[in-house]
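Q: Compute the structure for the input listed below.
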Amino acid sequence: MTNLATILVNSAVDQGDRIAVRHDDSTLTYAALDDACARVAALLRDRGVRPGDRVALTMPNVPLFPVVYYGVLRAGGVVVPMNPLLKAREVAFALRDCGARMALVFPLFADEVTKAAAETGTECLVTEPAAFEDLLRAHEPMSGIVDRTDDDPALILYTSGTTGTPKGAALSHRNLATNTATAAETLLQVGPDDVLFGGLPLFHAFGQTCALNTAVAAGATLTLLPRFEPRRALEIMARDGVTVFLGVPTMYAALLHAELPDGFDAHRLRLAVSGGASLPVEVLHGFERRFGAGVLEGYGLSETSPVAAFNHPDRPRKAGSIGQPIRGVEMKLVAEDGAAVPPGEVGEIAIRGENVMSGYWNRPEATAEAIRDGWFHSGDLARVDDDGFYFIVDRKKDLIIRGGYNVYPREVEEVLYEHPAVAEAAVVSVPHPVHGEEIAAVITLRPGARATAEEIRDHVKDRVAAYKYPRIVTFTAELPKGPTGKILKREIVIGGHLL
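A: The predicted structure is shown next:
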């Protein structure tokens, strides 16, 4: 049988009485989590969800997330996780694009999702805790797990590209199961006695594979934090005896400078893992000195389930490096013409292995462009040393990473162009001491038109997730262009920064 949900069933058999998920005083044992997931699967089946149907999931980091996540998988469905911060227009696009059969949403985020579901004709179920528990109790647990093949999709993760049109990376049961097993066995090396910090968003590939699925596969405990706040994170680390901390660089910087709670004790912390963006070496060493645990950096993308490279715990580490390819994965650097790049020179990272997606959902042309001769072309530029350690040096794509969240300029530019006063717009990033990168919009106005920076910001803020809108808005008479008329972002100057 191939179904990612088997990792939960197996742990429920072996570790039934152990705590699987904790959110403050609320806990679920493996037996209770398995039972709840089986009831979700029965509910979905009775509402017409069939194997292969897509089911959207919009929830924060609360115990209900894994209940629904594994319930959908158990029923043979395909999970489509949504960022809870998305607006109705963004949700509607994804629901329509993947042909979602149902959408399940946490009450706090119901307004935008229900609007989107009404627009697309998608059945929407608001999971108000008390009412949803009653609904589950009314369903007998579904016996067994719907069998799927290795290559059947288990998950669709929406990720924008430089075209600005979101694409759904289809990850198979094999992609996720093998990446999870590798993370649990060779990278994090976790077991039932471990407690993993669950502050990474579970709708994201990093949080799903390295926190949720890895913890469940190992029979460990995942302690959840719905919204990262450094003081609260420190309290959870001490209270629950966190052994493995997973985070993005902005989290590490925040913890490094946060005041420690009275009596703080994190002696059980043995490992910290960073991904999502480059971690400054000073922050890495500062965290290690303060908390007494080694930090290992890794690298991956939604399209690679996500882990592709890692500083392995049983090998020498190189600070500032994303490490070496993980088990079952090959990496190489290629030039524009596809030729291999020798050690020490910069090239684009190409990845091949059991972690690489089957393709973008209903996007054959985009899939063919990204996966060539079996190699996924990442768009990230790096160099590799003689020991096989990779070092990211730049991004080929115009991706902006703000506080660990991916922001694609073209998507924001499309919204800017919807403003009646905007003639041309370019979205770029500038360095930021906390978020790593901040989003800036440089705009030329239509002849005779007027607009303020605040008006432009509000226009975008109402139409995209909160982390995407430009905090910096400047106006210019003309944007720099090349001979073909293409805007040259690298020649834009903002606040003294030449981009």
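Q: From now on I want contacts and neighbour counts done on CA atoms only, so please keep to that.
A: Fine.
Q: ok, the residue nearest the centre of the chain - contacts?
A: The residue lying closest to the centre of the chain (CA atoms, centre = their mean) is His204, at 2.4 Å. By CA atoms under 8 Å, 6 or more residues apart in numbering, the residues touching His204 are 81, 83, 157, 302.
Q: before we move on, what about Glu123?
A: 101-103, 117.
Q: mind checking how far stretch 352-368 is from the chain centre?
A: Distance, stretch centre to chain centre, for stretch 352-368: 17 Å (CA atoms, centre = their mean, to the nearest Å).
Q: Tell me the buried residues in it?
A: Neighbour counts over stretch 352-368 (16 or more other CA atoms under 10 Å) mark 352-361, 367 as buried.
Q: same question, stretch 335-342
A: 341-342.
Q: So which residues make contact with stretch 106-118?
A: With contact meaning CA under 8 Å, 6+ apart, stretch 106-118 is reached by 58-60, 84-89, 91-92, 95, 103, 105, 123-124, 126-128.
Q: Ok, stretch 371-391 next?
A: Stretch 371-391 has contacts (CA under 8 Å, 6+ apart) with 301, 318, 320-324, 333, 343-352, 356, 359, 370, 392-397.
Q: Can you flag which of the residues you listed belong to helices?
A: Of these, the ones assigned to helices by DSSP state H are Ala370.
Q: Give me the buried subset of the contacts of stretch 371-391.
A: Buried, going by 16+ other CA under 10 Å: 301, 320-324, 333, 343, 346-352, 356, 359, 370, 392, out of those.
Q: residue contacts, Val80?
A: Neighbour list for Val80: 54-57, 155-157 [criterion: CA under 8 Å, 6+ apart].
Q: if you set the cut-off to 10 Å instead, what comes out?
A: Applying CA atoms under 10 Å, 6 or more residues apart in numbering to Val80 gives the contacts 54-58, 69, 72, 94-95, 98, 100, 102-103, 154-158, 168, 170, 203.
Q: quick one: it from Arg47, how far?
A: Per CA to CA, to the nearest Å, Val80 is found 17 Å from Arg47.
Q: Also Glu424?
A: According to CA to CA, Glu424 and Arg47 sit 47 Å apart.
Q: what about those two, which has more around it?
A: Glu424 (17 against 12; other CA atoms under 10 Å).
Q: Work out the gap between the strand or helix carrying the more buried one and the centre of the chain.
A: Using DSSP states H and E, Glu424 sits in strand 422-432. Averaging C-alpha positions (CA atoms, centre = their mean) puts strand 422-432 24 Å from its chain's average.
Q: elements contacting that strand?
A: Secondary-structure packing of strand 422-432 (3 or more CA pairs under 10 Å, 6 or more residues apart in numbering; DSSP states H and E): strand 400-402, helix 409-416, strand 436-445, strand 472-475, strand 493-494, strand 497-498.
Q: before we go on, could you also do this sequence so I can check it against the first one:
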Amino acid sequence: MAEITSPIRKAPQFPDDLTLAQFLFDYQHPIRLPREPDSPWIIDSVSGKTFLQEELRDRTWCLANALSFSYGLGPDHTVGIVSGNHVDFPIAIWAAHRLGASAFTLNPIFNVAELTPFLLDMKPALLFVNSVALEAVQAAATQTGLTRDRIILLDSSEKRDLCSLQELVETGLAKKETYQFEEFKLKPGEGKTKVALCFPSSGTTGVPKMAAIPHAAIIANILQNAAHDAGTDEMTVPIMERRFRPGDVSLAALPFFHIFGLLLNLHYHIFSGMVVLIMPKFDFKEYLSIIKHYQVNHLSLVPSILVLFSKHPAVKAEDLTSLRVVFAGGAPVNNHLVRAMAALIPQAVVEQSYGMTEVAGILAMPPLNRRIATGSGGRLLPGNTARVVKQDGTLAGPGETGELYIKGPSLATHYVNNEKISADTFVDGWVRSGDECYFDEDGEIYVVDRIKDFIKVRGFQVAPAELEAQLAANPDVADCCVVPVPHEFSGEIPKAYIVLSKAAAERVSRDPEEGEKIKSALIQDIAEKRAKYKALGELEFIDSIPRNAAGKLLRRVLRAKALNDHEAGAAAPGENGV
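A: The predicted model follows:
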């Protein structure tokens, strides 16, 4: 198996002379399905306010007009958005694109130390900020030379010395008769190099950096997804049988500062004619209430939300009957959680997909004739090619693991201000994923683990995800993470961090000995069902597992904790005071 391609061999034609905003608002691709004229593009789930296409277009135009008039924003500039989900989050991006500027996104819970390196790399001309993040952003901006008048509030605030996005929209409208900005136009082919968006990514190294994604790559990924959903030329799927179709209602609770939330849950669903409900702040009970109230058809989930569906007492199957499609992604998913979700909503397709920031979203999707996930990440989208490279540099065959290399029309071009890691990751037209994967005989991809996360026990590799999947299946476990700890004989041994389920935690609070029984049972379960070298050497209960906004385990945090605890224990005096 030298290379793997999509079963839908021909990728759809994509324009390379349009910005993302122009593609979404001003261009009709043949594969795009028409929506009803009065169908909203967006609904604010809190206020219930709806936004039609023309309303969003006008709001974007007015903001672009003001940004050009008041700030001189243009093609050589970059704007940053530091915010949770908000109706005006995409408006800021689309307005920047109308002017030829690029945009980047950052998590609003980042502190000053986390924000500062990104601002130094990106050198933004403007920052759109949610008031929750304002204090940290102001401090970081000061350190990077960005003045206060360059910070624009996305939401309402009493900080009257700061301009708000709404005020700029009003300014742009007021200037319409005397001043109109000039729409930025790409030259043919320029969409493949002109950066549209930058997202933080750990890439193959675990070091945070900004992946630069051009307009054409984002547009290509949207069209690849649409082509996959439409089926092949020989077996075209009727519109009313497609997974993504006009009139469906999608709940956007995943953060827009992450690629899964912004480009798939928002942009692709809008392109597909769906109504996108924007949830500003995630609260699971409110999430369930929105599903019932708005009769939501589509959910895009990360593993932590799947855990809640399987464990939270507020979940009622009768409130979820409107759901038709549920996709889990953003991080490897324990398949038993997917199957538990499928059992809860048997009327729906419940599946996993595989993607990464460096491919502008999704790389592979499940076959259209499957309703319940098998544990694979699906088959490559049309236009994508993959290789699996073994440690010795040779190409893997079916069932053989190695690092996944990807080629296709939706690739990022580089990491901002990081030539060395860019050169290591983007190699001769391929992107190295940093994921240990294999393809089966049917061309479906299975992710074993991140390459750097393998635990080496006496020379044998142990995949943490394998142990985590087994631990998470236990009803006493709400969440878990497995990391290596040093061991004098074995080199490393696995250590499990466990978050107890609510019921188990209550038992332990009543009887502390119950905690030791649970630990013993979990360790014994792994010992009985896995090879001896995969046995857990240690197990510790903790309150929560650190994850990023996409739901990915921040394994490096617990790896560092385990190492520090081990070193502290080794340095502690023994019984003889030595």
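Q: Mind checking the TM-score on these two?
A: Once superposed, chain against chain, the TM-score is 0.78 (TM-score structural alignment, normalised by the length of the first structure); 430 aligned residues with a CA RMSD of 3.3 Å.
Q: Alignment lookup: Ser83 of the second structure to the first structure.
A: Using TM-score structural alignment, the partner of Ser83 of the second structure in the first structure is Met59.
Q: Can you give me the distance of its match to Leu171 of the first structure?
A: 20 Å.
Q: got it, and Ala425 of the first structure?
A: Remark: distance between Ala425 of the first structure and Leu171 of the first structure (CA to CA) = 34 Å.
Q: Glu140 of the first structure contacts Ala42, doesn't it?
A: Yes: if you go by CA atoms under 10 Å, Glu140 of the first structure and Ala42 touch, sitting 7.0 Å apart.
Q: okay, those two: which has more neighbours?
A: Each of Glu140 of the first structure and Ala42 has its neighbours counted (other CA under 10 Å); Ala42 has more, 23 against 15.
Q: so what's that one closest to, chain neighbours aside?
A: Met142 (5.0 Å; CA to CA, 6 or more residues apart in numbering).
Q: so that neighbour touches Val72, yeah?
A: No: Met142 of the first structure is beyond contact range of Val72, at 11.5 Å (criterion: CA under 10 Å).
Q: Give the residues shared as contacts by those two.
A: With CA under 10 Å, 6+ apart, Met142 of the first structure and Val72 have common neighbours 37-38, 40-43, 45.
Q: can you pick the most crowded of those?
A: That'd be Ala41 among those, by other CA under 10 Å, with 32 neighbours.
Q: mind listing what the aligned partner of it in the second structure touches?
A: Aligned by TM-score structural alignment, Ala41 of the first structure pairs with Ala64 of the second structure. For Ala64 of the second structure, the contact set (CA under 10 Å, 6+ apart) comprises 58, 70, 73-74, 91-99, 168-169, 172, 180-183.
Q: same thing but at 7 Å, please
A: Applying CA atoms under 7 Å, 6 or more residues apart in numbering to Ala64 of the second structure gives the contacts 95-96, 98-99.
Q: Looks to me like it is in a helix.
A: Yes: with DSSP: H, G, I helix; E, B strand; the rest coil as the criterion, Ala64 of the second structure is located in a helix.
Q: nearest to Leu225 of the first structure, of the buried residues of stretch 352-368 of the first structure?
A: Nearest to Leu225 of the first structure out of those is Asn355 (CA to CA; 27.3 Å).
Q: who's in contact with the closest one?
A: Residues near Asn355 of the first structure by CA under 7 Å, 6+ apart: 175, 179, 304-305.
Q: how about the nearest residue to the alignment partner in the second structure of it, chain neighbours excluded?
A: Using TM-score structural alignment, the equivalent of Asn355 of the first structure in the second structure is Ser410. What sits nearest to Ser410 of the second structure in space, not counting adjacent residues and going by CA to CA, 6+ apart, is Ala217, at 3.7 Å.
Q: helix/strand/coil for the one you found?
A: Assigned by three-state DSSP, the conformation of Ala217 of the second structure is helix.
Q: Tell me the spacing between the aligned residue in the first structure for it and Ser321 of the first structure.
A: In the first structure, the residue matched to Ala217 of the second structure (TM-score structural alignment) is Asn175. Distance from Asn175 of the first structure to Ser321 of the first structure, counting by CA to CA: 24 Å.
Q: Leu176 of the first structure too?
A: 24 Å.
Q: try Ala339 of the first structure
A: 23 Å.
Q: In CSV: the contacts of His204 of the first structure, plus secondary structure.
A: Output for these, formatted as CSV (three-state DSSP):
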residue, secondary structure
Pro81, strand
Asn83, coil
Leu157, strand
Ser302, helix
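Q: quick one: the helices in the stretch 451-578 of the second structure?
A: 464-472, 502-510, 513-529, 555-571 (DSSP state H, counting those that start in this stretch).
Q: cool, the stretch 251-400 of the second structure as well?
A: Along the stretch 251-400 of the second structure, counting by DSSP H, counting those that start in this stretch, helices occupy 259, 269-271, 284-294, 303-311, 335-344.
Q: Counting neighbours, what do you get for the closest residue to Glu514 of the second structure other than its chain neighbours?
A: Counting by CA to CA, 6+ apart, Val508 is the residue found nearest to Glu514 of the second structure once chain neighbours are left out, at 5.1 Å. Neighbours of Val508 of the second structure under the rule other CA under 10 Å: 17.
Q: next one: Pro60 of the first structure
A: When counting by other CA under 10 Å, one arrives at 23 neighbours for Pro60 of the first structure.
Q: quick one, what contacts the closest residue to Lys456 of the second structure other than its chain neighbours?
A: Leaving aside its sequence neighbours, Lys456 of the second structure sits nearest to Glu492 (CA to CA, 6+ apart; 5.8 Å). Shown in contact with Glu492 of the second structure (CA under 7 Å, 6+ apart): 455-457, 484-486.
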